[in-house]
Structures are given as structure tokens and as C-alpha cells.
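Visitor: Provided below are the primary sequence and the corresponding predicted coordinates.
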Amino acid sequence: MASPCLRLGLLRRSDRGPSQAGGAHHGPHATDPTLATAIRTVVVLAGARGMVLLVGSHRTLGEVGARSLVSLVLSGLATWASWLCYYRALQDGPASVVVPVDKLSVLVTVVFSVVVLHERVSRRYLAGLGLLVTGTLAMLG
């Protein structure tokens, strides 16, 4: 039986829903990952552009330094690759497995921030991270 969020269609993975007697595929798992990433990118770009114009950030574009620009471009490339992998994973596996694994990216981010950026984390923070990882693994097992 599908989880409530899957039944609501937020991340539905089933190939045949109750209204799909013909077996038509719907949702991100039925769309080519490259096309899905392009569509999602257009929506994100429109929203980001709208927000930049709304708050007036476009006036500070010339103040973006070369180092920041390189960092932002690399971050964008990582996001693009992540989205491609995410949609491909949704094609190959159930959302109930793909989504929790995707959320483990929090762990990767924390490790990166500690090792590369030398950020400090408290024991309480680490305990919370441990709970997050344990909960995710429990969902998969």
C-alpha cells in the first residue's frame, strides 16, 4: 500500500493509478530525466528572476566577484547533475526509496561544511544529524 504522500500524488511512483486503466504513465518517473530537469529549471529560473526583480537584487549584479561567480557556477552544475540523477532514480525505483536516499544529502552537506569550510557543529547538532540518518535508514529497511 502506498504512503499517504504517494496517494495524494505529491511523489506518485505507481505506473497505474486508479484512473489510469490504459496504463498511461504520469509524473516525473514517466518523463525523460533530461527533459524533466529542463522543465524544472525553467520554473526555478522564472521564480528566481521574479524574486530578484521584486527585491531589487538585480541592481547588485556588477558587485558579484569572480570567486563568487565561479562558486555559483559550480554549485549550479552540481544542482543540475543532482536533478538529473534524481529523476533517473525515480524512473528506476519507487519514490518511497528514492526520496529518503536523496535527503541523505544533508549528511554530505554537513561533512563538506566541517571538512572543507571548517565549520564547527555542536554535540546536539550531531545528535540531530544522527537521528536524521537513523530515521532515513529505518525508512529504507
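Guide: The structure has been received and is ready for your questions.
Visitor: alpha carbons only for contacts and neighbour counts from here, please
Guide: Will do.
Visitor: what's the burial count for Tyr87?
Guide: Neighbour count for Tyr87, taken as other C-alpha atoms under 10 Å: 22.
Visitor: who touches the residue nearest to it when sequence neighbours are not counted in this structure?
Guide: Excluding its sequence neighbours, the residue lying closest to Tyr87 (C-alpha to C-alpha, 6 or more residues apart in numbering) is Pro33, at 5.0 Å. Listed by C-alpha atoms under 8 Å, 6 or more residues apart in numbering, the contact set of Pro33 reads 84-85, 87-88.
Visitor: second one coming, line it up with the first:
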Amino acid sequence: MASNAWFYWALASAFFAALTAIFAKLGLQGIDSDFATFIRTLVIIAALAAFLSYTGKWQRVGGFSGRNWAFLILSGLATGASWLAYFKALQMGEASKVAPVDKFSIVLVALMAVVFLKERPGAQEWLGIAMIAGGVLVLALKR
């Protein structure tokens, strides 16, 4: 069970990402997408602070290495840029089109994992990745 726990967390992530698209599309009506991203970020900060307090998972940041800090900061900047772009796309397009195109990140993660993390997906994984890329292409060509 423990070896498959990641799968259930990934399914939960997909479910909440789907809710994110729907709630964001509804919430963006009549407001600036960049400001909406700011509000979303404040909500996440408050929710995570409450979660960390409840679970007792606060940590001393003094023990973080320079590498920890560098990659957490880069990850935060990439997340912010992703959210800004995603909310702008949702504001301008249909959620049923924007969300699947956003998932092209799956293809990019696979390619970057090969280059930067030295991961080696097997044939089945590459087939799935190619199918996702093809699906995104089909959605992008349908205008």
C-alpha cells in the first residue's frame, strides 16, 4: 500500500486542480486576473499556516541549506508565473480548453526530468506522454 500511496495523492491533486479551474473561472468574472492570483495566494498562505499548526509540521528554516533555499525560491517563482499565466488564460478562454492545455506541463516535466534529474521513463510512460502531447495539439488546433 505504501508504495502506491503517491498515486492516491496524485489523484487527489488532480481532483483539486479540476476544482481550481472551475472555481477560478467563476471567481474571475469582472476582476483582474493578476489581483485574483494575489488573493488566491493569500488564501493558500492562511490555509497552509493553519494546516502546519494543526499537524505540528512547522520547521526551523535555519537548518535549510543554500541549495534548499535556492530551489524553493525558484519553485515559488515558477509557481507564481504559472498561476498568473493560468488565471489570465482562464479569464480569456474556456476552462474546458485551458485546463487540458495547461496539462502540457506533464510533457514538459517528463522532458525536463530526463535532462535535469536523469530519470529514464520506459516505453509505456513515453507512449502516455506522447498521447498527452497529441491531445494538447488536438485541443490547440481546434479554434
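Guide: Yep, that arrived. None of these values were measured; they are calculated from a predicted model.
Visitor: before we move on, the earlier item: tell me which of the contacts of Pro33 of the first structure persist in the second structure.
Guide: Retained in the second structure (both residues aligned by TM-score structural alignment, their matches' C-alpha atoms under 8 Å) from those: 84, 87-88.
Visitor: and the longest helix belonging to the second structure, what does it pack against?
Guide: When the second structure is parsed with DSSP state H, its longest helix is helix 66-92. On a contact count with 3 or more C-alpha pairs under 8 Å, 6 or more residues apart in numbering; DSSP states H and E, helix 66-92 of the second structure meets helix 5-27, helix 33-55, helix 95-102.
Visitor: any idea which of the contacts of Pro33 of the first structure is closest to Arg120 of the first structure?
Guide: Cys85 (30.2 Å; C-alpha to C-alpha).
Visitor: what about Ser57 of the first structure, how many residues nearby?
Guide: Neighbours of Ser57 of the first structure using other C-alpha under 10 Å come to 11.
Visitor: mind checking the helices and strands packed on helix 66-92 of the second structure for the one nearest to Ile129 of the second structure?
Guide: Closest approach to Ile129 of the second structure among these (C-alpha to C-alpha): helix 95-102, 13.4 Å.
Visitor: which other residues reach the very next helix or strand once past the closest one?
Guide: For helix 95-102 of the second structure, the succeeding helix or strand toward the C-terminus, using DSSP states H and E, is helix 105-116. Residues outside helix 105-116 of the second structure that contact it (C-alpha under 8 Å, 6+ apart): 119-121, 129-130, 132-133.
Visitor: pull the residues that contact the next helix or strand after helix 105-116 of the second structure.
Guide: Reading on from helix 105-116 of the second structure to the C-terminus, the next helix or strand found by DSSP H and E is helix 123-141. Residues outside helix 123-141 of the second structure that contact it (C-alpha under 8 Å, 6+ apart) are 97, 100-101, 103-104, 106-107, 110.
Visitor: can I get the buried part of the residues you listed as one ChimeraX selection?
Guide: Command for ChimeraX, covering only those of those found buried under the criterion 16 or more other C-alpha atoms under 10 Å:
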select :97,100,101,104,107,110
